[in-house]
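Trainee: With the sequence up front, the predicted model follows.
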Amino acid sequence: MRAEALKGHLDGLLLAVLEAGPAHGYVVIERLRTASQGAFDLPTGTVYPALHRLEGLGLIASTWSDGDGRRRRTYELTTSGRTALAEQRVTWETFAGAVAAVMGGRQSWNPAS
């Protein structure tokens, strides 16, 4: 799936994969790829700017560490990031239910269900 298709959802997806615990950028990309069964195979040029944006918003924090002869930046959710993820999940469930209702041809949809 192309990165353009994820517009508006990438931040939530990155927060969700960081919910599993701190990770450096490559692991974030791998978690996203694995969890989506390969559908979200995103380039570093898409993921790293989004991680930096999320850090600027205070939703994730990063630390530098040395390992394997190189420095790595490790990202983790902040308390604000956990709150934002919970809010994004509610928004996503409402959106996904509405899209399924329209695309699936269901006669009625109740966002409270």
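Mentor: That came through, no problem. Only a predicted model underlies this, so the values are computations on that prediction, with no experimental measurement involved.
Trainee: okay, CA-based contacts and neighbour counts for the rest of this
Mentor: Fine.
Trainee: Would you map the helices across this protein?
Mentor: Here the chain has its helices, by DSSP state H, at 10-18, 25-35, 44-56, 79-103.
Trainee: Could you identify which of those is most buried?
Mentor: Neighbour counts (mean count of other C-alpha atoms under 10 Å) averaged over each of these peak at helix 10-18, with a mean of 20.
Trainee: Tell me what angle it forms with helix 25-35.
Mentor: 90 degrees (axes from the mean of the first three to the mean of the last three C-alpha atoms, to 10 degrees).
Trainee: Got another one to weigh against that:
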Amino acid sequence: MRTWVTQLRKGLVEFCVLKVLSRGESYGYQIVQSLRVLEELTVTESTVYAVLTRLGKDGCLQVRAAPSPDGPPRRYFSLTALGRRRLTEMNAYWNDLVAAIDLLGDREMGNGK
């Protein structure tokens, strides 16, 4: 795989995890499954759990344990106020970045100022 694609994906996993959790509380395996529908992202369980651990340490996630019908207790993750703020900031930055890249492309094509 091309190095730049790998680096870009790594940077997007945190953003995507926060996006998934913005829909509501979820446990790790559900988050992994939600992200796996994005073929372009190609995430592993270990990557997602590492991001969840980091976001928890940063104060962006609240974690609670609940019984599982078929195994050990599940850890449910939800966004804290700080997590929602981080997602809002990431969303704004993403939108600005996409707009800037689009503008750059327009300029390169002779369509912009």
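Mentor: Looks like it arrived, so ask away. Note that the coordinates shown come from a computational prediction; the quantities given were computed from them, not determined experimentally.
Trainee: that older thread, quick one: the helices of structure 1 as CSV, columns for distance to residue 73 of structure 1 too.
Mentor: Formatted as CSV, the helices of structure 1 follow (distance: least, C-alpha to C-alpha, whole Å):
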stretch, distance to residue 73 of structure 1
helix 10-18, 13
helix 25-35, 7
helix 44-56, 11
helix 79-103, 18
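Trainee: of the ones you listed, which approaches residue 65 of structure 1 most closely?
Mentor: helix 25-35 (12.5 Å; C-alpha to C-alpha).
Trainee: Give me the distance between the closest one and the centre of its chain.
Mentor: Computed by C-alpha atoms, centre = their mean, to the nearest Å, the chain-centroid distance of helix 25-35 of structure 1 equals 10 Å.
Trainee: One more: stretch 73-82 of structure 2?
Mentor: 14 Å.
Trainee: Kindly name the residues of structure 1 that line up with it.
Mentor: Using TM-score structural alignment, stretch 73-82 of structure 2 lines up with residues 71-80 of structure 1.
Trainee: ok, now which ones touch the closest residue to residue 79 of structure 1 other than its chain neighbours?
Mentor: Closest residue to residue 79 of structure 1 in three dimensions, ignoring its sequence neighbours and counting by C-alpha to C-alpha, 6 or more residues apart in numbering: residue 59, at 7.4 Å. Counting by C-alpha atoms under 8 Å, 6 or more residues apart in numbering, residue 59 of structure 1 touches 77, 78, 79, 80, 81, 82, 84.
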